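[1] Take this sequence and fold it.
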Amino acid sequence: MPKLSVKSIAALKEPGMYSDDDTPGLYLRIGPTGAKSWILRTLVHGKRREMGLGSVNVVGLAEARDLARSHRKSARQGGDPLAERKRAKGIPTFHDAAKTVHEALLPTWRNKKHAETWLATVEAYAVPKIGSRPIDTISSGDVLEILSPIWTSKPETAKRLKQRLGTVMDWAKGKG
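    Model prediction:
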């Protein structure tokens, strides 16, 4: 399909995905009900991701192209446009969630050393890998990636870290 135009968008009625040859990765999606919205398909950290850019009624063609270019540029530079948008919506990063859980648990611990090592262990092993990611994007595969290198060399540390990561994830589930 050739480059999309305001006129061609208005004329399209058939459900499906229509690419905009002017902007790589930008698609017009027409749903079964006839609703039209913008979708950006791009690679983020080597994985293909789809990101909604808004309804055609709210986001015009020129704005959709600008948004698509901006998000693709961010992804090419190693960023994650979806994570950035979630951060803007108030979803905490893993590191922020871990600090919040630590602060909530502090009054329950009698041993000061335990309180210090609880967060230090999380910050030493988990934060470098997943600390800046929104908590809702972390999977069991990410936890496995963190634990695998230390599971045989430091089994007690790995066991405690697994429990601490579970506590942070349980807190996140509870918060929705």
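
[2] C-alpha from now on. contacts and neighbour counts both.
    Will do.

[3] Where does the nearest residue to Pro81 once chain neighbours are set aside sit, in terms of helix or strand?
    Closest residue in space to Pro81, ignoring its immediate chain neighbours: His71 at 5.6 Å, by C-alpha to C-alpha, 6 or more residues apart in numbering. Using DSSP states H and E, His71 falls within helix 61-76.

[4] Pretty sure the residue nearest to Pro81 sits against Ala83.
    No: applying C-alpha atoms under 8 Å as the test, His71 and Ala83 come out as separate, 11.1 Å apart.

[5] ok, these two, which is more surrounded?
    More crowded of His71 and Ala83, by other C-alpha atoms under 10 Å: His71, with 22 against 18.

[6] how far away is the more buried one from Ile135?
    21 Å (C-alpha to C-alpha, to the nearest Å).

[7] what does Glu145 give?
    Distance from Glu145 to Ile135, by C-alpha to C-alpha: 16 Å.

[8] of the two, who's got more company?
    Higher neighbour count among Glu145 and Ile135: Ile135, with 24 against 12, using other C-alpha under 10 Å.

[9] which residue sits closest to the most centrally placed residue in the chain, ignoring its sequence neighbours?
    Closest to where the C-alpha atoms of the chain average out (C-alpha atoms, centre = their mean) is Ala83, at 3.6 Å. In this structure, Ala83 finds its nearest non-sequential neighbour in Pro134, 6.1 Å apart by C-alpha to C-alpha, 6+ apart.

[10] quick one more, to check against the first:
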Amino acid sequence: MGKLTVAKVRNAKPGFGSSGQPVKRAYQDGDGLFLLVSPGGAKSWMLRVQVDGKRRDIGLGAADIDGLGADAFGKHDDRHSEIPLMLCKSLTLAKAREKAAALRKLAKAGSDPKVERDRQRVKVPTFAEAVTEAHRALKSGWSDRTAQAFKASLEEHANPKLGALKVNAIGSAEVITALAPIWTDKPVMARKVRSRIGQVLAFAKARGWRADALPDARELRTGLSKQARGGNFAAMPFAEVPAFVAGELGKSASASRIAVLFAILTAARSGEVRQATWEQIDLEARTWARPASVMKMNEAHVVTLSDAAIVLLETYAPKDMREGPIFAGARGGPLSDMSLTKAMRTAGRSETVHGFRSAFRDWAAEKMPTIPAMVAEMALAHRVGTATEQAYLRSDLRDMRRTLMEAWGRFAAPSLSGVSDNVTAIQKTTA
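    As a prediction, this is how the structure comes out:
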């Protein structure tokens, strides 16, 4: 039976030196367990054992005089009984004896009790570090495109607010703060980021980096503005596209502006254009071969390039610069996901770049009635037909798609297609 009692622990005081100043005092419980009281009154537990014939003093944690307990994160709650003994940083007398007995047993067995004590301790990473670790651990089960989007979206939209915070310190309030800047302006992206933040925090909980439950979805909804009702991407009426293209061709040829024009002429998605490289382009064959890793359906797709698209590319970049990303950002890598949207806003338009796909589809339906609808859907890299029809359709209808895309280029950019005398030169700029 130990010498200390709960009352003695609660009432223990520091000692006093010859000068009358308070000094640290040790109260012995027995079997090498001591209660240490600092000059300021702070109380902690210490175990003294023999390891390889040498005395070792091992700190066990703070003395808990209220019986609440604390986990490895320093949090007190009623789940203290569920916390592994070696992770307890605040110990009642009973817990201190239990932890001391476990470490003494290890010492007698020849193990280093300090090493064993620290083995289970958790180093809690920041949110930014957890994003990196979650991406590394989970990406093998994702497509390259999904893995890239997961990391990039969190680094751009979550890390600025959450990146420096420990994952065990993030609750609903912190997530709301991170999402607020994009919640109404970029609702689709905001919902993706919210889901991905949840994935990171769930991963952190599974790794033992946080003990709290994940932020409650109802609290997040309550703390954020109501988003506009969901709908289709805002699209420019196809009749307005030629004037828009002509206006943009008359401006300086920044990477983002030319990328928007290339997206229009190819009816491609923004991400596919941003990740386009010169190695994917065959100017002689007039094709753009996009790998599965950048495609929404995770299937490789070949785009037929119109005269307008070819002229746009050839004029934008001289031969000696045709390598790597076609539309490079300031640091040399692909443009960010907001660069094309910014180009649209700079042009005074509220529509999305994705909406040009809708404009193309409407134009094809109304102005190219002799071309089967299936051709336009293939040009958009959509799957067409039933599973049975897909099994029997072995052609990608490339010749018909080339006819359709050439007509679209002539409609959208006549000055680049040789059907207009008013040809505007494209001047390269670093802006």
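
[11] what's the TM-score here?
    TM-score of the superposed chains, computed with TM-score structural alignment, normalised by the length of the first structure, equals 0.51; 111 aligned residues with a C-alpha RMSD of 3.7 Å.

[12] Please report the distance of the residue nearest to Pro81 of the first structure from Ser5 of the first structure.
    From His71 of the first structure to Ser5 of the first structure the distance is 21 Å (C-alpha to C-alpha).

[13] Which residue of the second structure sits opposite Thr152 of the first structure in the alignment?
    Correspondence of Thr152 of the first structure to the second structure, assessed by TM-score structural alignment: Thr184.

[14] gap between its match and Ala190 of the second structure?
    For Thr184 of the second structure relative to Ala190 of the second structure (C-alpha to C-alpha), the value is 8 Å.

[15] quick one, which of these two is more surrounded?
    Ala190 (21 against 16).

[16] Give me the buried positions along the helix or strand harbouring Asp399 of the second structure.
    Secondary-structure assignment from DSSP H and E places Asp399 of the second structure in helix 398-412. Within helix 398-412 of the second structure, the residues scored as buried using 16 or more other C-alpha atoms under 10 Å are 400-402, 404-412.

[17] Check stretch 101-114 of the second structure too.
    Neighbour count says stretch 101-114 of the second structure has 101-104, 106-107, 112-114 buried, by 16+ other C-alpha under 10 Å.

[18] Now do the helices in the first structure.
    6-11, 61-76, 81-89, 94-105, 112-125, 127-130, 140-151, 155-175 (DSSP state H).

[19] Any buried residues in the fifth one, and which?
    Burial within helix 112-125 of the first structure, assessed by neighbour count using 16+ other C-alpha under 10 Å, is assigned to 115, 118-119, 121-123, 125.

[20] which pair in those spans the largest distance?
    Spanning the widest gap among those are Ala115 and Tyr125, at 16.5 Å by C-alpha to C-alpha.

[21] Sketch out the strands for the stretch 1-150 of the second structure, chain order is fine.
    15-16, 22-23, 25-30, 33-37, 43-51, 54-63, 90-91 (DSSP state E, counting those that start in this stretch).

[22] got the angle for the fifth one vs strand 33-37?
    Which is strand 43-51 of the second structure. 140 degrees (axes from the mean of the first three to the mean of the last three C-alpha atoms, to 10 degrees).

[23] got the contact list for strand 43-51 of the second structure?
    For strand 43-51 of the second structure, the external contacting residues (C-alpha atoms under 8 Å, 6 or more residues apart in numbering) are 32-37, 55-63, 96, 100, 104, 107, 110, 112.

[24] in it, what counts as buried?
    Neighbour counts over strand 43-51 of the second structure (16+ other C-alpha under 10 Å) mark 43-49, 51 as buried.

[25] check contacts around Ala167 of the first structure.
    Check again: residue 167 of the first structure is Thr, not Ala. Going by C-alpha under 8 Å, 6+ apart, the list of residues near Thr167 of the first structure reads Val101.

[26] Residue in the second structure paired with it?
    Checking TM-score structural alignment: Thr167 of the first structure goes with Gln199.

[27] His102 of the first structure too?
    Under TM-score structural alignment, His102 of the first structure pairs with His135 in the second structure.

[28] burial measure for its match, as a count.
    The local packing of His135 of the second structure (other C-alpha under 10 Å) involves 17 other residues.

[29] And for Pro181 of the second structure?
    12.

[30] Where in the first structure does the helix or strand hosting Ile310 of the second structure align, residue-wise?
    Assessed by DSSP H and E, Ile310 of the second structure sits inside helix 307-316. Under TM-score structural alignment, helix 307-316 of the second structure corresponds to no residues of the first structure.

[31] After that helix, which helix or strand is next? Please name it.
    helix 339-346.

[32] Could you find the counterpart of Ala164 of the second structure in the first structure?
    In the first structure, Ala164 of the second structure lines up with Ser132, judged by TM-score structural alignment.

[33] Would you mind measuring from the closest residue to that match other than its chain neighbours to Lys129 of the first structure?
    What sits nearest to Ser132 of the first structure in space, not counting adjacent residues and going by C-alpha to C-alpha, 6+ apart, is Thr93, at 5.4 Å. Here the criterion is C-alpha to C-alpha. By it, Thr93 of the first structure lies 12 Å from Lys129 of the first structure.

[34] of those two, who's got more company?
    Higher neighbour count among Thr93 of the first structure and Lys129: Thr93, with 21 against 14, using other C-alpha under 10 Å.

[35] which residues sit in contact with that one?
    Residues in contact with Thr93 of the first structure (C-alpha under 8 Å, 6+ apart) are 87, 131-135.

[36] State the distance from the most far-flung residue of the first structure relative to its centre to Glu123 of the first structure.
    Taking C-alpha atoms, centre = their mean, the residue of the first structure most remote from its mean C-alpha position is Arg110, at 36.1 Å. Arg110 of the first structure sits 21 Å away from Glu123 of the first structure, taking C-alpha to C-alpha as the criterion.
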